[in-house]
Structure formats: structure tokens, C-alpha cells
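Participant: Here is my input, please return the structure:
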Amino acid sequence: MFFIICVVLLLCYFYMRPTVPRSPSCLVGKTAVVTGANSGIGYQTVLNLASRGCKIIMADVADMEKSKLDIIEFTNNPNIFAKHLDLSSLKSVRDFASEILKSEDKLDILINNAGIGTAKNNRTADGLHPVMQINYFGHFLLTHLLIGLLKKSPSGRILFTSSLVAFTNNLSLKTLNFDLEKPNYFDRHFVYGNSKLSMIMAADIFAKKLKGTGVTVNSVHPWLVKTPLFTKIHAIYKNVFFQMYIWLSQCVFGRDPWEGSQGLVHAAVSRKLKNATGKFFGDYAPWRKPLKAYNKQFCKEIWDASEIYVGLTPEERL
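Facilitator: Got it, this is the predicted structure:
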């Protein structure tokens, strides 16, 4: 039995290995903003885009000075800038966007990548659930605030880092901003899945609202990647069986951050995807989305509620 299990896991391992696409696009003259840029998928995405000559604005809540200098040294691209962005604060998002609007005359690529898997606290200072705010609400607001710059690009691209976990959700207007005093494992899991489904739905609606502007919007599933996100989840959950499950999943299916970043990079630079919009990409090809993402009325209700949660003014709404 053990032998059979090992064989199955090995087959799954080789089946799930990514086939890296060839997207040899030069990005000299283009500008990109990448959130969650200090580590994991975000860092590797910045490294790849920078090696193509792209000007990068690294956005993260962490101190990025060392990461920035390492990327400059590795790519010999001096146009790498680090700016503080705390997605758990709507004010920080607005301050960050204000800086970008003042310093840039256009924006070609916006990659909404930052995220967390779980949180110890149940509320941020804005009254939002931390996982929902960092993964979804913060990016929802940021994208609205930077739309003007993206429209000034000949071919602006917006990408939301989602996940297959979006298929395991209980998203509704009631759970959009989870309010649980003592959340259990399933509640925490659903919050993460809800945030990733919300990103898919937001990407779809942004794509529709921006049709004809030259700006495309897509969501991407990078697969299971060995990043600090899963390390932190592992530390918070005390259940030994869950910890073992996470460890085994990473061993068998886990990709390193460089491999995980390739889907984002491909969607950001591939000439073949120049006009692709409203898609959910997994391993460089469009995938079916969770059923709720096809419910137009439900998606609109979530969108409308999100506008209220992040405090969009009438002028900021699309």
C-alpha cells in the first residue's frame, strides 16, 4: 500500500510540474507596480520583469531596501524603487496611490499579488477582516485609484493573484467581511477562499468596465507555492494533522517561488495575451472559474458592497 501511495504521489508530482512558457518580451520603457514584492512570488516577479528592463515600483509593508539592492545588482537595472504599502490600512493605500500618481505619467502593469493566509486578529483599524482587506479590499481600492495611469498606457495590464482555493468558499454579502469572535479552521479557510474568489470576480468586472480602454484585467492561479504565507499558516494552526497535510502538500505539489511567478509574468508580458481579458489563468492557460463567478447579479452585489467597504467616492467609481 505504501508503495502504491508513493507511486501515485510521484505521478502527481511530475504531472503538476510547470511547463514554463516562452515570453521573450522586452519591457524597456514600461513601468510596473508589484505588491507583496519583498518576498516569495512577488520578489521573483519583480526580478523577472526587472531583467527585461522594466521600471519597477516594489510595494510592500516590509523593509525592502535589501531586496531592492539585490535586484538592482542581479539585473543591472537601476530603475527599481521601493515604496511602503500597508494593505491593511485604507489610508496607506490612498497615500501610496497618491505618490504614484504624482511621480508617474503612466503605468503599464499592475500586479495585485500581496496576500496572507490567516490572521490572529479579527479586525483591522478600518473595521475589515485582515485577510479580506490585505488580499482583496486593499487591492480593490488600489486598482480604482490607479486606473487613470493605466489608461495612459498603450496596453495596460492588471493582474490579480488568486488561487484554486477560491473553489472552496462560502462567499455571500454576509461573509464578505467575516465577523467571528472565535473562528475555527473551516472559518479561516473560507475567509481565504472568499478573498481569492472576490479577486476573480473583481478582475472580471474590472475587465468589463475597462473594455475599449486598452486596459486588460485577468486573475492568475500560481499553484501551490512554497512561500512564507504557508509557513505562517503552519505556525498558527496547532492541529498536527493539518500541519502534516500542509507539509506533504508542499513536498509533493509545491513549486518554488520562481516557478510560481512564471504564470504572473507570462500574463503580464506575453504578446499572445495582449487582448486577453476577464480570464482566470492556471499554468498559462484559461481555466474555468468557481460557479459563483458566473452569477452576474451576485458579482454585482459583491462589487457594490466592496465599493462601500473601501469608501470609494462617486468620482472614484467606474
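
Participant: hey, let's count contacts and neighbours off CA atoms from now on
Facilitator: Noted.

Participant: So which residues make contact with the helix or strand that contains F14?
Facilitator: Per DSSP states H and E, F14 falls inside helix 2-16. Outside helix 2-16, the residues within contact range by CA atoms under 8 Å, 6 or more residues apart in numbering are 252-253.

Participant: and for comparison, fold this next one:
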Amino acid sequence: MTTISDPVSFSVDGKTAIITGAGSGIGFSFAQLLLARGCNIVIADVSLRSEAQKFVDEHSVKEDGKPRAVFVKTDVVQWPDLDNMFEVAEKEFGGADIVCPGAGVYEPHWSNFWHPPGTTKSKDTAQPKNGLGHYALLDINLTHPIRCTQVAISRWLSPPEGSKAGKASDTNPKRIVHISSIAGQAPGFATPLYNASKHAISGFIRSLASLDTLGIRVNGVAPGIIKTPLWTEHPEKMKMLDENIDAWVEPEEVADAMLRCCEDKTVVGGWVLEVTKGKTRNVGWRDDPGPTGPGATASNVASTTAEVYQWLSEPGWGVAKG
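Facilitator: Reported below is the predicted structural model:
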């Protein structure tokens, strides 16, 4: 595999980052960290939570020498919206140097393997008008980050005229930071679509390692159980945990690892940094022992397994309604 033998130093200071899903959770923590380090931020999400709205309100005004944060309403499953967020970055800041396709969902009932398309709880349709079916979870967790990566690479290899970000090269490096999960290393009976999406993202990251030779580093993080709304606002997920035993990984720990993906010379293209409580390590793609320790375990997973079997025992499981 060809790599850059002596990577050029990369600082986020003075750069611009596009972060999808930064209206809350890990993406928002990463946005806060980057802005504190002098990086402009384009927050791309369908909406902003109150803390993210306050962040944008406080940092959107142009002041000489100060980084800014702007919000662009973005539905990540709509490819024109993805194109638009790059256009906003170009208009506001002269282009992006860092892209983090961070939006994701954690096997909600409305797009869930155990609630098939067309059934009562699912929003996925079993009879799409054009015949082409979709799982919303996969559109969000997998297709959107793949498409974001394609658009970023295209713009960095053939930048728009007058782009401040310029063409990617050894001397003008760019960064793509994905968010995988420890679920990308393990099976998950109750959440098979989510686990499949994260296995795929980790494989995607590793497959693009050689882009380092063009000055484009693609890597990512694989967090453990993170204290974000994906868990805390979903009682069906929270029952997997025993908070007297299981440890949370804080979003700030993940954001620090994402910053390493951007700036640390020892982190190369194709790496997936596992982040558990107080510990970060590169996950090897061959013979890796898997995640262990605080922040990597949910003690009550058996409760959700039992719930799945209960659903499967119901008459007519999986039969589309109407």
C-alpha cells in the first residue's frame, strides 16, 4: 500500500469543517472543540437542539479574526441537500477542509429490522411507488456518509474557481472523519441494521486508506456507549444498560479522538480509533480482540433480546398492513 512517508502537519486552526448531525450529540461536541481551536463550522442537520442553536447564535456573526459557526438545514438522505452544504461552505468560508458525515440513528422502531417495512411501527414502505425499497436507517447511517465522501473528494480534486480551500495535495491536506462504533466489531441481535451499517462504515474507512497519497486522509472513530440523546432519550435503548455497572463514554472523549484524526501525524488514513472510557486505540482489521472495558458493555442486552423474541411470537410478524 502506498502512503505518504512524511505527512505534512495539519492544524484545524483557520480551516473550515462541515459536520452533519451536529445539531446534537458527538457532532455538536466536535463542532464546539473545533471552533475553540480556531476552525469555522458548517453545522448541517434537519434541526438544532437548544444548546446547538445557542452555539450558532453566539458564533454566527462575522468578527475579524474569529471563527464562525453557521447552520444549514440539511436532510442527509437528500443528495441535493448534501451538495448544498458544500455550496454554503464555499460561500461563507471559501470551501471546506474537513468533512465529518456524523449524522446517524440507532435502530429506531421506525426503521428497524424487527419492524419490517409496511408494519405498524415502521416508516419504511413495503410498496414504494418506483419499486425501489429503502431502509431509512441505511440511507442515513451508510449511504449519506459514502455520498458525502464522494462529494468531498470531487471538490478537493477539482475545486470550484476561487476556492480558498484549494486542491488537495501533499502540501494542502484535507480530512474526512467518519463516526463508526464498537458495534462495527460485534454482532447485535436487537440492532442488526445498525450493527451492519457500522461494520460497513469501518470497512469503508479502511478501504480508502490509500487516498493519503493524494493528501486526503480518511479515518474515523468507533465510540463505545456514549452519553448522547441516541441513548438518553430512547427508553427502549436505555433498558439495555445498568447504570450502576455500565460506564458512559463522554462525547468530549470522542471529540478529542476526532481531533486526533485531523491533526495527529501518527494517525494515518484507514485507521478506526475505538473510544471507550478513558481509552483510545486503533482497531486492526485482522484478528482484533474486540472492544473491552468500561464504556464497551451493556449489561442488560438480554432484555432487548427477549423483547425481539416477543415480537417474533406475535401472529403475522412482518406482514405489511394494508
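
Participant: Buried residues, the helix holding F14 of the first structure. List them.
Facilitator: By neighbour count on 16 or more other CA atoms under 10 Å, the buried set for helix 2-16 of the first structure is L9.

Participant: other SSEs contacting the helix or strand where T280 of the second structure lies?
Facilitator: Taking DSSP H and E as the criterion, T280 of the second structure maps to strand 279-282. Strand 279-282 of the second structure is packed against strand 272-276, with contacts defined by 3 or more CA pairs under 8 Å, 6 or more residues apart in numbering; DSSP states H and E.

Participant: picking that back up, so for the strand holding T280 of the second structure, what gets flagged as buried?
Facilitator: 280, 282.

Participant: helix or strand right after that strand?
Facilitator: helix 301-313.

Participant: Onto which residues of the first structure does that following helix map?
Facilitator: Under the alignment (TM-score structural alignment), helix 301-313 of the second structure falls on nothing in the first structure.

Participant: and that helix, how far out from the chain's middle?
Facilitator: The chain centre lies 28 Å from the centre of helix 301-313 of the second structure; the measure is CA atoms, centre = their mean, to the nearest Å.

Participant: contacting residues for the aligned partner of V56 of the second structure in the first structure?
Facilitator: Aligned against the first structure by TM-score structural alignment, V56 of the second structure finds its counterpart in K68. Going by CA under 8 Å, 6+ apart, K68 of the first structure touches 58, 80-82.

Participant: so K68 of the first structure sits in a strand?
Facilitator: No - counting by DSSP: H, G, I helix; E, B strand; the rest coil, K68 of the first structure is not found in a strand; it is helix.

Participant: Next one: it from T168 of the first structure, what distance?
Facilitator: Using CA to CA, to the nearest Å, we find K68 of the first structure at a distance of 36 Å from T168 of the first structure.

Participant: swap in R157 of the first structure?
Facilitator: 27 Å.

Participant: Next: P24 of the first structure.
Facilitator: For P24 of the first structure, the distance to T168 of the first structure - CA to CA - is 35 Å.

Participant: Looking at these two now, which is surrounded by more residues?
Facilitator: T168 (16 against 11; other CA atoms under 10 Å).

Participant: ok, that one touching Y192?
Facilitator: No - using CA atoms under 8 Å, T168 of the first structure makes no contact with Y192, being 9.0 Å away.

Participant: so where's the longest strand in the second structure?
Facilitator: The single longest strand within the second structure, with elements called by DSSP state E, is strand 216-223.

Participant: helices and strands around that strand, which ones?
Facilitator: Against strand 216-223 of the second structure (3+ CA pairs under 8 Å, 6+ apart) you get strand 174-179, helix 192-207, helix 251-263, strand 272-276.
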